[in-house]
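[1] pasting the sequence and the predicted model now:
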Amino acid sequence: MKQAHSLKPAQWILKGPAAAALLAIALTGCAVSPQPFEAQQNKDRATDLIQRVAADQEPVSGPIDLYEAMARAIKYNLDSRVELMSLALSKRDLDLKSYDMLPKLVATMDYAGRDNDSGGVSRSITTGRVSLEPSTSSDRNVLASDLTMSWDVLDFGLSYVRAKQAADEVNIAEERKRKVVNRIIEDVRTAYWRAVSAERLLGKINELEVVTKTALEQAEKQEKAGLSAPLAPLTYQRELLSIRREAQSLGRELSVAKQQLAALMNLPADTQYKVAMPTRNMQWKPFSLPGKDMLQTAIENRPELREVAYQLRNNDREETAAYLRALPSLRIFAGLDNSSNSFLYNANWLGFGARASWNLLNVFSLPAAQAKVKAQGQLLDQRALALTMAVGTQVEVARARYEFRVRELDTAGNYFKVQEKIEKQIDAGFKSDKLSRQTLIREQMNTLVSEVRYDLALADLQNAYANVYSSLGIDPVEKDMSSAQPVNELAGQLRGMWAKRLDPVAAAAATSSNS
């Protein structure tokens, strides 16, 4: 009988160093080194980002009122878009997890070839004699294919649990989006009213700045010339400089208000736009809900508490997953097979079967997994309690702050009215040559400062009003509103929704439009 040839051990020993050298060369050639971006690549990237940051936005066609500013923030604010994309990603992950519950359908194709026949003989175990001559039952080149469907009961159970958890991840992403939108609308209210003040008063501040400078120069000349007692012009300069310093401080706050509002609406910083001039005459009333009802509403609606509740539900499902991992697995399969081997009597056949397996180590690790789930649940429960306490405090602070801002606005409004009357009296005295121009300039500055304070008090009240809704977890938009809507349509819906909530701004706008 012809002996099969094989390589001697010495041949393998001689080939080993050569193979090692080739492997070392290959690994050296595959080494990866850091490749920083080139200057032109950074320039192109920056240009692309700048072009896309405010692309595809509806142009500003007229003065922007509060509700159009809200609509633009909801539609174009990039923080809101990030959360919207995060929500869309969670939904795609849920779709992907749902496919894991389906049976697996696998198609394979296998080609095997050799330069000679495999052949084979049979040798007796008892006598050691070889029977039959070398023979083969396989072609030298064989192409085999199969299409097999399999379904694992344990994998299905785990996939179902993971899909349910992914569904709650969608809910968590939705709550995070709600939280961001609440914050954005709160910021828009404050920025909008500061922008109104800027548009209404910055021009006056700049005009009076010039007049004040002239008055200070005249007072300084009087002091140096000794035309009056030194104390009088110095006292006047001190009063005027004090008012001027306050006006400059308030003007500094207002100077960036329109840019801040533009950023919230995702308008480029250099965009020239006007804001609608709303009336200051609005009726602000305390919230009618009792404290306990407000707390109940907040605990039901706050995004942070809802997020923890979804996490707790997912943690309970993790315990179910731990139990499932400890169970035996049952895999059922069936498939169509085909082979090009000409020695086979049946080259096409249907294969089927079942296989059970059990990883016993998972049984031993089950108590540890349960302990982890329990600890995680306790942590989430304590977080919920801590958030409940924090939310309760925020609700009370927000309501107290709102009521304080209402009183503060009333005081600022009355102060402004009194100052206007004083200025009129001083102006009449100046026109009748009974009072000096310096006295008139001082009162004009006082009037301007009181007007700016009045507007800033109104902006602070608007922020406090929005903060109450945010602390209660009440959405600033309704579910049927979408960022895909045109700005005018979305702004109209927001206007109507806030009017139903008895928002004084919407009520005042409706009154002015009817009149």
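    Sure, I can see it. Numbers count the residues shown, from 1 in each chain.
[2] please make it C-alpha for all contacts and neighbour counts, starting now.
    Noted.
[3] hang on, residue 420 packs against residue 447?
    Yes - between residue 420 and residue 447 there is a contact under C-alpha atoms under 8 Å: 6.1 Å.
[4] in stretch 43-58, what's buried?
    residue 54 (16 or more other C-alpha atoms under 10 Å).
[5] what are the contacting residues of that stretch?
    76, 266, 267, 268, 487 (C-alpha atoms under 8 Å, 6 or more residues apart in numbering).
[6] one more to weigh against that first structure:
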Amino acid sequence: MGRKETLFRMPLAITLACSVSACSIHPAPFTESHFTLRAKNNIQRMAAYQEPISGAISLGEAMARALKYNLELRIKQEEASLAKAKLDLQHYSLLPKAVLNSGYTSRNNLQASTSLNLITNRADNSPSTSQDRQQISTDISLGWDILDFGLSYIKAQQSSDEVLISRENWRGTLHKLMEDVRTQYWRASTYERLIGRLKKLQSRTDAALANSAKRSRGYETNRLVALNSERELVKVKQAINDLEQDLINAKIELARLMNLRPGTEFSLDISRRPHNHLRINMPLDDIFLLAVSKRPELRQNEYEQRINIKESQANILNMVPSLRAYATGNQNSNSFLLNSNWVSVGAAMSWSLLNVFQYPAKRHVTRSKQQLLDMKARSLTMTVMTQVYLGLIRYDYFIDKLAMAEQLLSVQKRLTRQMRLEAKASRVSEQELILEEMNELIAEARCDIAYADLQRAYGGLLASIGIEFSPTAESDVPLDVLAKALEAGWDAALEHIHDADLIVNETRPVQG
């Protein structure tokens, strides 16, 4: 009896020991050295495997680097790859279920029993057995459930729509990225073109400011005039600092978009092509229709609605009884069996009545979600149409703003040339000349910034319409090849617009 009690208590003791050990688990934080090593690894991998900078970066190369190396866009690419991998995995759920089982059993004694004759009501006390103490069993079963197949087919269709949604997310991120690169590139090129003159003018301003401060403390000139002159020079210096800070931020932001390590030295190709004035000669309603049909957000909403419709179909299918057919091949080492190998086939049907009672609630959820998605589609339509309309207005506004900035720069250059002549003739002071040179520099910077804003409006208008203009970045495509493809992509975008009854004309030269 003691031995039986020991055998009975052993599983209980093992279970209790496992429970106690599970309760004794404590948090195990990483060490500081681990975090440091991980940080070094992240920094090294952040900009790893990138083609080095070999010269001045053109707009096409900046776009290519952003398309190929920008981490936010690569996240969207990985999300698309993950969605495709999930779809590939979902295909396996359509196949029949195949299960292989193998087991070994052993007893410390024989499984023996006595019997009772139910007719004579006499007991046969001689023990007998029909099983060996040790047995090995193996079976392989193949089953196919019609209901599971139908539900898996619907889930695979939903997964395929998820792949398309991830593609539209990538497109939206791509459009925004290219728009930002264009803007920051031209603002950063303004910094490169003007930084030398800014530094030189700042040195002259500092010298003039020191001279003005000295004069304001003396008695050889009117102190009020000297202080006013000093104040104007301080304003000039402040304007120089503000302009420099605003433009240097653009270069830092451009480096981030290209995934260059902060502090990396690089130069830009500051040459410019004349901007093509885009004129849209088609009805506004047709432009709206083109934009609403092409924008990634609305396409994504369409796929989400289709996923929800598939979900309602799955809810209906869940109410259908499940019919399962199976075939199993078995093998057992029990020596008492007459047939140790056998095949069994069968079919079974089950019906979850709870799914029938749950259907009204599930139908209400899917209908509510469909109404929500439909309302979002209408809201997105209004947003897209508004963005397109504002894009058209903004584009025309920046065309005029650039023209006015160029006109102001032309006038300011003539005024500065005249001021230099007056300064040579000693009819104006050095402070007045510096002030006009600063005004010319600011006018030139504003002209460049207006050009950058026009480029942003230009890219934003194409993006608001949803025009596809960039190829997919493959890891093995050389950077220069991708840059040329991107530059051709913008031209192709214009051709695409031209095919949609939008025309490009009136080349507007931009003054350097």
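    Structure received. What you are looking at is a predicted structure, and each value in this text was computed from that prediction instead of being measured.
[7] quick one: TM-score?
    After superposition, the two chains reach a TM-score of 0.91 (TM-score structural alignment, normalised by the length of the second structure), with 499 aligned residues with a C-alpha RMSD of 2.6 Å.
[8] re earlier: which among the contacts of stretch 43-58 of the first structure end up buried?
    Applying 16+ other C-alpha under 10 Å to the contacts of stretch 43-58 of the first structure flags 76, 266, 267, 487 as buried.
[9] can you flag which of these belong to helices?
    76, 487 (DSSP state H).
[10] reformat the buried ones among the contacts of stretch 43-58 of the first structure as JSON lines; add distance to residue 154 of the first structure.
    JSON lines is the format used below for those (distance: C-alpha to C-alpha, whole Å):
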{"residue": "76", "distance to residue 154 of the first structure": "45"}
{"residue": "266", "distance to residue 154 of the first structure": "49"}
{"residue": "267", "distance to residue 154 of the first structure": "53"}
{"residue": "487", "distance to residue 154 of the first structure": "50"}
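[11] quick one: which of the buried ones among the contacts of stretch 43-58 of the first structure is nearest residue 340 of the first structure?
    Closest approach between those and residue 340 of the first structure, by C-alpha to C-alpha: residue 76, at 61.5 Å.
[12] for the closest one, what is the corresponding residue in the second structure?
    Counting by TM-score structural alignment, residue 76 of the first structure corresponds to residue 69 in the second structure.
[13] against residue 460 of the second structure, how distant is that match?
    To residue 460 of the second structure, residue 69 of the second structure is 22 Å away according to C-alpha to C-alpha, to the nearest Å.
[14] please enumerate the strands of the stretch 201-350 of the first structure.
    In the stretch 201-350 of the first structure, the strands defined using DSSP state E, counting those that start in this stretch lie at 329-339, 348-357.
[15] is it true that residue 69 of the first structure touches residue 186?
    No - with contacts counted by C-alpha under 8 Å, residue 69 of the first structure stays clear of residue 186, the gap being 11.5 Å.
[16] and residue 218 of the first structure, what pairs with it in the second structure?
    Match for residue 218 of the first structure (TM-score structural alignment): residue 211.
[17] nope, residue 425 of the first structure is what I was after
    With TM-score structural alignment as the criterion, residue 425 of the first structure matches residue 418.
[18] that match falls within a helix, correct?
    Yes - per DSSP: H, G, I helix; E, B strand; the rest coil, residue 418 of the second structure lies within a helix segment.
[19] what's the neighbour count on it?
    12 (other C-alpha atoms under 10 Å).
[20] now swap in the one 4 residues further on and tell me
    Residues lying near residue 422 of the second structure (other C-alpha under 10 Å) number 14.
[21] from what I can see it touches residue 428, true?
    Yes - using C-alpha under 8 Å, residue 422 of the second structure is in contact with residue 428, at 5.9 Å.
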